[in-house]
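1. predicted model, plus sequence, below.
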Amino acid sequence: MSIEPSPPPAWKTAPQGQTFYPSATIRCDGPAVFRSQFARDVACLLDVDDAITEWRCQPLPFSDGQEFYRPDFVAKVGNDIIVIDAATDDTPLWIEGAVRADGHQYEAVRRAELPLIRLKNAKDLLRYGNFQTGLEDRVRLLAALDEHGTLTLAECLSVFRETRPIAGMASMVLNRFIDIDLDEALIGPESTVRRRRG
């Protein structure tokens, strides 16, 4: 199942010229347009969610027969489509029923529910989302992980020759070549790095 594109209406987008940190996205298919920093933070978590293969901003319009509303995101998880909202007091109460009636799952994310450590790690990684790790560095690091099983982040940094070390590491995490824990603590020199399998 594909995620059908649709341009967001002007009233649902951020004011012209307004941007939200960080600017890079990894699995966003289409324009990255956010109506708030809260929505941008939710999108950061989508990019580091292993279950999500791609996502779009505000692509699906829904109606209760009187008004139209576009949720913040739609994400592809396997063969399923999940509609995701950065829910606020302005989110219409009817939207969940409308999404489910259309055959999709609906998830409302509240600001208080955001996993703060994971979010900070995701935003730190996405700061380097526009970098690409050089082939030589990528092969060298994967070979080292094959040999040792795991390495600390500090040990991995010494492998890089072509790419800025932190940028290279972040790119490899975001592009799912390697794994690093995002939930227990902020990424640091002692963080354990593993090769991604499967």
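-> Looks like it came in fine. Residues are numbered from 1 along each chain as shown.

2. going forward, measure contacts between C-alpha atoms and count neighbours the same way
-> Will do.

3. how about residue 107: what's its closest non-neighbour residue?
-> residue 84 (4.8 Å; Cα to Cα, 6 or more residues apart in numbering).

4. that neighbour contacts residue 76, correct?
-> No - in this structure residue 84 lies outside contact range of residue 76 using Cα atoms under 8 Å: 10.7 Å.

5. between these two, which one's more packed in?
-> Neighbour totals were compared for residue 84 and residue 76, and residue 84 leads with 24 against 18 (other Cα atoms under 10 Å).

6. pull out the buried residues from the one helix or strand residue 140 maps to.
-> If you go by DSSP states H and E, residue 140 is part of helix 135-148. For helix 135-148, a neighbour-count test (16 or more other Cα atoms under 10 Å) marks 137, 138, 140, 141, 142, 144, 145 as buried.

7. now for that helix, which elements pack on it?
-> strand 192-195 (3 or more Cα pairs under 8 Å, 6 or more residues apart in numbering; DSSP states H and E).

8. and the strand it packs on, what does it pack against?
-> Using 3+ Cα pairs under 8 Å, 6+ apart, strand 192-195 is in contact with helix 135-148, strand 150-152, helix 153-157, strand 178-180.

9. part of a strand, is residue 106?
-> Yes - looking at residue 106 with DSSP: H, G, I helix; E, B strand; the rest coil, it is inside a strand.

10. right, and it touches residue 96 too?
-> Yes - at 5.9 Å, residue 106 counts as touching residue 96 under the criterion of Cα under 8 Å.

11. beyond the longest strand along the chain, next helix or strand please.
-> When the chain is parsed with DSSP state E, its longest strand is strand 80-86. Note on strand 80-86: by DSSP H and E, the next helix or strand toward the C-terminus is helix 95-101.

12. one more to weigh against that first structure:
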Amino acid sequence: MRRALSILARSIAIFVPVFLVATFVTFALRALSGLSPASIQLGESATPEAIAQIEHQWGLDRPFLTQYFDWFGDMLSGDLGKSWYNGADISRLLAEGAVISLSVAGLALAIGVVFGFGFGILAALRRTTWVDRAITGFMTVVSVMPPFVVGIALVGVFAVGLGWFPSAGYPPAERGSARGWRTSRCPRSR
């Protein structure tokens, strides 16, 4: 228990300064860049008055340190603000992304366990035969490949080649996974 608390304390002691420096540098780079998020959102045809109005509304006309400390205080209270790109609530965007990431990770874990268990049993039943060597060799090659290469290969086979899954995007949860995959998959190339 004491060791776990020591590791937790050490992790927090590393995380806090890194977080503070990273967020401060991000704010500083935005301020030093001279780019205005308001002009990016409003587009090239925006008037200086409209840009100034949005910057005032978002508090970007205040001093840099005031902006940072206001954001930091809001962040500590759970308010992560709104996206400058589309005005959506950042907390909601992060929650939606977490749901998608967890569902994909859960599905990948389930597939890995089922196939790993199946191939492991098959290799054990056919020990020292060509089946065992083929499974062991294939699993070794796949395990040492970078994940993005395996991912591209899986997309190429199951989404593009077989047309079983969509090659990009994620079906909304209210459509249901299987129905979302069926309706959003790519047509099979002929």
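-> Yep, that arrived. As the structure is a prediction and not an experimental result, all values here were calculated from the model.

13. what's the TM-score here?
-> After superposition, the two chains reach a TM-score (TM-score structural alignment, normalised by the length of structure 2) of 0.29; 97 aligned residues with a Cα RMSD of 5.4 Å.

14. rewinding a little: can you spell out which helices and strands pack onto the longest strand of structure 1?
-> helix 37-47, strand 73-77, strand 105-109.

15. turn those into TSV, columns for distance to residue 54 of structure 1.
-> Conversion of these to TSV gives the following (distance: least, Cα to Cα, whole Å):
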stretch	distance to residue 54 of structure 1
helix 37-47	8
strand 73-77	6
strand 105-109	16
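
16. who wins for proximity to residue 172 of structure 1 among those?
-> Each of these has some distance to residue 172 of structure 1 by Cα to Cα; the shortest is helix 37-47, at 13.0 Å.

17. elements contacting that closest one?
-> Helix 37-47 of structure 1 packs on strand 80-86, helix 116-126, going by 3+ Cα pairs under 8 Å, 6+ apart.

18. could you point out which element follows it?
-> strand 54-57.

19. and that following strand, what does it pack onto?
-> Using 3+ Cα pairs under 8 Å, 6+ apart, strand 54-57 of structure 1 sits against strand 73-77.

20. tell me the angle of the strand it packs on relative to helix 37-47?
-> For strand 73-77 of structure 1 against helix 37-47, the angle by axes from the mean of the first three to the mean of the last three Cα atoms, to 10 degrees is 10 degrees.

21. in strand 73-77 of structure 1, what counts as buried?
-> 73, 74, 75, 76.

22. hang on, residue 167 of structure 1 in a strand?
-> No - under three-state DSSP, residue 167 of structure 1 falls outside any strand and is assigned helix.

23. from residue 75 of structure 1, how far out is it?
-> From residue 167 of structure 1 across to residue 75 of structure 1, the span is 26 Å (Cα to Cα, to the nearest Å).

24. ditto for residue 56 of structure 1
-> Taking Cα to Cα, one finds residue 56 of structure 1 at 7 Å from residue 75 of structure 1.

25. same check on residue 154 of structure 1?
-> Noted for residue 154 of structure 1: a distance of 34 Å to residue 75 of structure 1, by Cα to Cα.

26. remind me, longest helix of structure 2?
-> Counting residues, the longest helix in structure 2 under DSSP state H turns out to be helix 90-125.

27. what's the next secondary structure element after it?
-> helix 130-144.

28. which other residues reach that next one?
-> 119, 122, 123, 124, 126, 150 (Cα atoms under 8 Å, 6 or more residues apart in numbering).

29. got a list of what the first one touches?
-> By Cα under 8 Å, 6+ apart, the residues touching residue 119 of structure 2 are residue 135.

30. helix or strand right after the one helix or strand residue 23 of structure 2 maps to?
-> Assigned by DSSP H and E, residue 23 of structure 2 belongs to helix 2-33. Following helix 2-33 of structure 2 in sequence order, the next helix or strand is helix 37-42 (DSSP H and E).

31. report all helices and strands that that next one contacts.
-> Packed on helix 37-42 of structure 2, when contacts are counted by 3+ Cα pairs under 8 Å, 6+ apart, are helix 48-58.

32. the longest strand of structure 1: which residues count as buried?
-> 81, 82, 83, 84, 85, 86.

33. pick the one among the residues you listed closest to residue 42 of structure 1.
-> Closest to residue 42 of structure 1, out of all of the buried residues of strand 80-86 of structure 1 and judged by Cα to Cα, is residue 86, at 6.7 Å.

34. span of stretch 123-138 of structure 1 from start to end?
-> Using Cα to Cα, the end-to-end distance of stretch 123-138 of structure 1 comes to 22 Å.

35. give me the number of residues near residue 22 of structure 2?
-> When neighbours are counted by other Cα under 10 Å, residue 22 of structure 2 comes out with 12.

36. actually, residue 179 of structure 2.
-> Residue 179 of structure 2: 13 surrounding residues under other Cα under 10 Å.

37. how near is it to residue 97 of structure 2?
-> Applying Cα to Cα to residue 179 of structure 2 and residue 97 of structure 2 gives a distance of 20 Å.

38. list the contacts of the closest residue to residue 195 of structure 1 other than its chain neighbours.
-> Distance criterion Cα to Cα, 6+ apart; nearest residue to residue 195 of structure 1, sequence neighbours excluded, is residue 178 at 4.4 Å. By Cα under 8 Å, 6+ apart, residue 178 of structure 1 lies in contact with 172, 193, 194, 195, 196.
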